[in-house]
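Asks: quick check, what structure comes out for this input:
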Amino acid sequence: MRQKKLQYLTIQQFTFLAYLALTTLMFFLAMSQGNEGVTFRLFGGGDDGYFYWIQAQNVAAGNAWIRTSIYPLIIGTLMKVTGVESVYLIRLFNYIGFLLLVTFSLKIIRIQFKIDDNKIGQEYKYKAQTLLLVSYLLYASLQMNLNFSILRDIWIYTVYILSTYLSIKLIFHKKNRFFYFVVLAVSIWLLGEFRGYAMLSFLLSLGIHFAYTKVKLLKKPKWLAFIGVGAFAMYYSFFMDLTVSGMSLRRALNYREAALDFHSGGSQMWISLDQSNFIFFLINYVHSYIGNLIGPLPWHISGVSTLFIFLVETIPMILILRFLWKKRNLLTKVQRYILLHGFVWVSLIGFTNDNLGTASRLRPVAWILILIVFVVVYAKNRYLKDSTRKQVVVK
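Replies: Just a heads-up that it's a prediction; the model follows:
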C-alpha cells in the first residue's frame, strides 16, 4: 500500500507541474505571436481570451466593461488588488482553478468509496485516484482549454464539480445538511454567474434525480423516459418561445442555424434541428447528442485536428462508456447520480452546438464526471477480481 501511495503522490505532483509548465510555455509562445501572451493559436483563428483580457483591463482601470459573465470582473479585480496587470497573473489564477478541480474531483472519488464501498482496501482507492490524475494528464482538450488561452472554462468545470460534491454530501451523506445546503446554494449561484446554462443543467439534473427517486410512477426508467420525451414534445410544439435561463428553445435553435449558415469550417457536424415536426427533430437531436458527447464520429473527420481528437479522445471515451455499461451492475446510487449530471449537461449542449471544436471545449464537465465514476468502478472491479482469485487460491 505504501508503494501505491507513493505512486499516487508522484503522479499528483507531476500532473500539477506539467500543467504549470505548459501554461507558462503557452504564455511565452503566445507572446511570440504578438498577442500579449493571451492565446496561443495552434490551428489558427482566435477565441474569447482576448475579449476577457480587454474587459479585465477595463475593470481594473474602473472603466465601463461588457458583462457576459462574472469572469472579467473577477480577473479585473484581481489585477486591481494586486497591482499586477499581466496575462500571466490570470494564467496563474486559472491554474489555481485546475488545482481546485483536482481537489474536488478526488473528494468525489473518496466520498464514493466512503458511502458505498468503504470495505475496499486503501491500495485500490489510491489506484482510482492515480488513474484519474493520469486521465487529466492525457486529456488533450482539457490541457488546451486551460493552458492555450485565458478562458473562463476551467472555472465552469471546477464550480460544477464542486457543486456536484456538495450535492452528494447534502443528498446522500445527510450530516450537517443545513451547512451544505447554504454552501451549495452559493456554489450554484456562482455557477450561473460563470455560465447561465451551467446552472440550468445542474438544477435540471437535481429535478430529474428527485423526480426519479420521490415520484413512484417515475421510478421505472422506461416511464421516466416516456414522460420526459412526451413533456418535451409538448414544449417543442407549443412553448418554444418560453425563456428559460435567458434563452428560449427557438432562440437556441436559431443560434445553431446561424452557425450553420455562417461557419463553413471542417469542424461543423452539419446537423439541423430546425425541423417541421418533432419526430425529425428528435432523430437529428440524437445525432447531435452523440456528436457532442463523443464526437468527432468517423464521418465528421475532415482534417488533422478532427482525426487527432478522434484518436486520443473519441476512441478512449467509447471504451470507457462501454466498460461502464458492461459493469453497470456495480454502479451505486451515488455514481448514477453523478453520471446523470454528465449526460444532462451534454443534452443541453446538443441543442445549441454544432461545432466539434466547441463540443471539445464544453463537454469536459460531462467527461470529468464520467471519468470520476469510471476510475472508481474500475478499481472496484479489480478489487472483486483480486478477491475472487485469492479465495480460489485459499481453497
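
Asks: drop to CA atoms for contacts and neighbour counts, all remaining ones
Replies: Will do.

Asks: where exactly do the strands run in the stretch 1-150 of the chain?
Replies: In the stretch 1-150 of the chain, no strands are defined using DSSP state E, counting those that start in this stretch.

Asks: typo on my end, it should be the stretch 151-300 of the chain
Replies: Applying DSSP E, counting those that start in this stretch to the stretch 151-300 of the chain gives strands spanning 243-244, 247-248.

Asks: what's near enough to touch residue 292?
Replies: Residues near residue 292 by C-alpha atoms under 8 Å, 6 or more residues apart in numbering: 346, 349, 350, 353, 354, 356, 359, 360, 363.

Asks: so which of the residues you listed belong to helices?
Replies: When the contacts of residue 292 are checked against helices (DSSP state H), the matches are 346, 349, 350, 356, 359, 360.

Asks: with distance to residue 7 and neighbour count added, can I get those in JSON lines?
Replies: Below are the ones in helices among the contacts of residue 292 laid out as JSON lines (distance: C-alpha to C-alpha, whole Å; neighbours: other C-alpha atoms under 10 Å):
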{"residue": "346", "distance to residue 7": "34", "neighbour count": "25"}
{"residue": "349", "distance to residue 7": "37", "neighbour count": "21"}
{"residue": "350", "distance to residue 7": "39", "neighbour count": "23"}
{"residue": "356", "distance to residue 7": "35", "neighbour count": "24"}
{"residue": "359", "distance to residue 7": "33", "neighbour count": "22"}
{"residue": "360", "distance to residue 7": "30", "neighbour count": "22"}
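
Asks: and for comparison, fold this next one:
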Amino acid sequence: MVSIFSSLKNSWLFFFLFSLFFFKIFFYILVNLNFLPISLGGADANYYHAFVLYSNDLDRAVNIWPVLLKYLHGWGFYSREIISYCLLLLNLTFIPIIATKLSGLKFSVNQKYYLFMFLLCVFYPSLYSFTFDIFRDVFMVFTFLFGCFVVKKSLNNNNNNNFLFFIFYALAILIGFFLLALRPYLGYAFLLSLFLWKIKFTKRRIVIFSFLYLISLFIANYIGLLDSLTEYRSGFEEGTGSTLGLNFSNPLMFVPNFILSILGQLFGLYFTNLISIVLFFVETVPFIYMLIYVFKNIRFADDFLRFLMIFFILYLSVWVIGNDNLGTAVRLRIYNYFIIYICFFYILKLKDKIEYHQVINK
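Replies: Here you go, the predicted model:
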C-alpha cells in the first residue's frame, strides 16, 4: 500500500475524494426521499425516537444517547431527520478532519498522506450506514476521536508544560466518563489506557505480552471474573442472534475460542453473505496490511501511539468476548480499525520526517 501512495497523483486523490463525497450525499438524499427502496433504519433508532417522544423516565434509558436527544427535544431542537443529517456531516467532514490531525498530517506538508487518510475515512462504508437514522455510533466515533485528540494534546505537553498536561488530562478523563455513559466498555478501555500509556513496546515485548495476556484472560475467566461477558455472549445464541456459535462456557476452551472470535469478528474471516465478503475486502484487507506495518515499525511508537495501542487491546478484549454477532461486530470494530489507520499514517509521517533529516544532515 505504501507503494500506492507514490504511484497515485494528488489530482487523482482529489478526484476520488470529491466524487465519493458527492456520491454519498446524493445517495443519502435519494434514500431519505424514498427514491430508492432501501431501509437503513433499525430497532435501536426506533427505540431512541420513541424514548424521546413518549418516555419521561430518564433513568430507564439504556445509555446516555436517548437522554441527550430527549434534552434536545425539550429545548425544541429535536428532529429525527435533522439529527441524521448532522450525523452525515460528522461522518463526511469532522471525523476525517480529526483523524488526519491525530495522524499528525498537514495538508500543506503531507498532502498525499492527508488526502489518502481523508479518503479512507470518508469511504468507510459501515460507519456511513449509521448516518441514515439516529444511531449513536457516528456520534460515539466522533466523541472517541475528539477524546484521543485531547489525550494527544495532554501527552504532547507532558515534558514541556505541566499545567497544560493536567488540564488536558483532566478533560480526557471527563470525556472517558462520557464515553462510559455512551458504551460502558468503550469508556472503560479509554479511561484505563490513560493510566497505562507509559508501557513501552517492542516486537519482542508484544509477543511476550500477548502470551502473558492470554494467560491472564484464561485465569480471569477460570475464576469467574469474565462471567458477565460470557453470559452476555450466550444471550446471542438464546436469542438466535449468534453467528459464530462459539461456546465460552467451557473454561478450558477459552483461549482457542477467544482467538477464533478475534479471527471471525475483528478480521472478518467468517463469511455469512455477500455483504460480509465485500466488507472484508474494502475494510478488513487494508486494516490487516496497516496492522502488520504498525507491528513491524512499533519501535517508532511514542506516548500517544502507546495510548492508542493499549486502548486497541483493552477494547478488543471486551467486545470479542462479549459479542457473538457478526453484524454487531462490524460496528464494534470501527474503533479498532480507526486506531490502526491513525497509527499507520502517524508512523509513515514520522519515518518520512526522520529520513528527511538524515538526508539534510549528510
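
Asks: residues near the aligned partner of residue 237 of the first structure in the second structure, how many?
Replies: Matched to the second structure by TM-score structural alignment, residue 237 of the first structure sits across from residue 222. A count of neighbours around residue 222 of the second structure, defined by other C-alpha atoms under 10 Å, yields 16.

Asks: then residue 227 of the second structure?
Replies: Around residue 227 of the second structure there are 16 residues (other C-alpha under 10 Å).

Asks: one more: residue 226 of the first structure?
Replies: Quick note: residue 226 of the first structure (other C-alpha under 10 Å) scores 12 neighbours.

Asks: just tell me what residue 274 of the first structure corresponds to in the second structure.
Replies: So, by TM-score structural alignment, residue 274 of the first structure is matched to residue 249.

Asks: residue 301 of the second structure versus the closest residue to its match other than its chain neighbours, what's the distance?
Replies: Leaving aside its sequence neighbours, residue 249 of the second structure sits nearest to residue 230 (C-alpha to C-alpha, 6 or more residues apart in numbering; 7.1 Å). Distance of residue 230 of the second structure to residue 301 of the second structure, given as C-alpha to C-alpha, to the nearest Å: 33 Å.

Asks: with residue 255 of the second structure instead?
Replies: From residue 255 of the second structure to residue 301 of the second structure the distance is 28 Å (C-alpha to C-alpha).

Asks: ok, those two, which is more surrounded?
Replies: residue 301 (21 against 16).

Asks: coming back round to it: dump the strands of the stretch 151-300 of the first structure into CSV; add mean neighbour count as well.
Replies: Below are the strands of the stretch 151-300 of the first structure laid out as CSV (neighbours: other C-alpha atoms under 10 Å):
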stretch, mean neighbour count
strand 243-244, 12
strand 247-248, 14
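
Asks: ok, which of the ones you listed comes nearest residue 48 of the first structure?
Replies: strand 247-248 (20.5 Å; C-alpha to C-alpha).

Asks: these two touch, right, residue 158 of the second structure and residue 169?
Replies: No - here residue 158 of the second structure does not reach residue 169: they are 9.7 Å apart, not a contact under C-alpha atoms under 8 Å.

Asks: who has more neighbours out of these two?
Replies: Ranked by neighbour count (other C-alpha under 10 Å), residue 158 of the second structure and residue 169 place residue 169 first, with 22 against 16.

Asks: ok, and the closest non-adjacent residue to the equivalent of that one over in the first structure?
Replies: Counting by TM-score structural alignment, residue 169 of the second structure corresponds to residue 181 in the first structure. Once flanking residues are discounted, residue 181 of the first structure sits nearest to residue 170: 6.6 Å by C-alpha to C-alpha, 6+ apart.

Asks: residues contacting the one you found?
Replies: 176, 177, 180, 181 are the contacts of residue 170 of the first structure under C-alpha under 8 Å, 6+ apart.

Asks: what's the match for it in the second structure?
Replies: Checking TM-score structural alignment: residue 170 of the first structure goes with residue 154.

Asks: now swap in residue 302 of the first structure and tell me
Replies: Residue 302 of the first structure maps onto residue 272 in the second structure, by TM-score structural alignment.

Asks: quick check: the gap between residue 369 of the first structure and residue 77 of the first structure.
Replies: From residue 369 of the first structure to residue 77 of the first structure the distance is 31 Å (C-alpha to C-alpha).

Asks: could you find the counterpart of residue 4 of the second structure in the first structure?
Replies: Checking TM-score structural alignment: residue 4 of the second structure goes with nothing.

Asks: which SS state does residue 4 of the second structure fall under?
Replies: Secondary structure, DSSP: H, G, I helix; E, B strand; the rest coil: residue 4 of the second structure is helix.

Asks: what's the burial count for it?
Replies: For residue 4 of the second structure, using other C-alpha under 10 Å, the count is 9.

Asks: quick one: it from residue 198 of the second structure, how far?
Replies: Residue 4 of the second structure is 34 Å from residue 198 of the second structure, by C-alpha to C-alpha.

Asks: with distance to residue 342 of the first structure added, can I get the strands of the stretch 151-300 of the first structure in a markdown table?
Replies: Formatted as a markdown table, the strands of the stretch 151-300 of the first structure follow (distance: least, C-alpha to C-alpha, whole Å):
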| stretch | distance to residue 342 of the first structure |
| --- | --- |
| strand 243-244 | 20 |
| strand 247-248 | 21 |
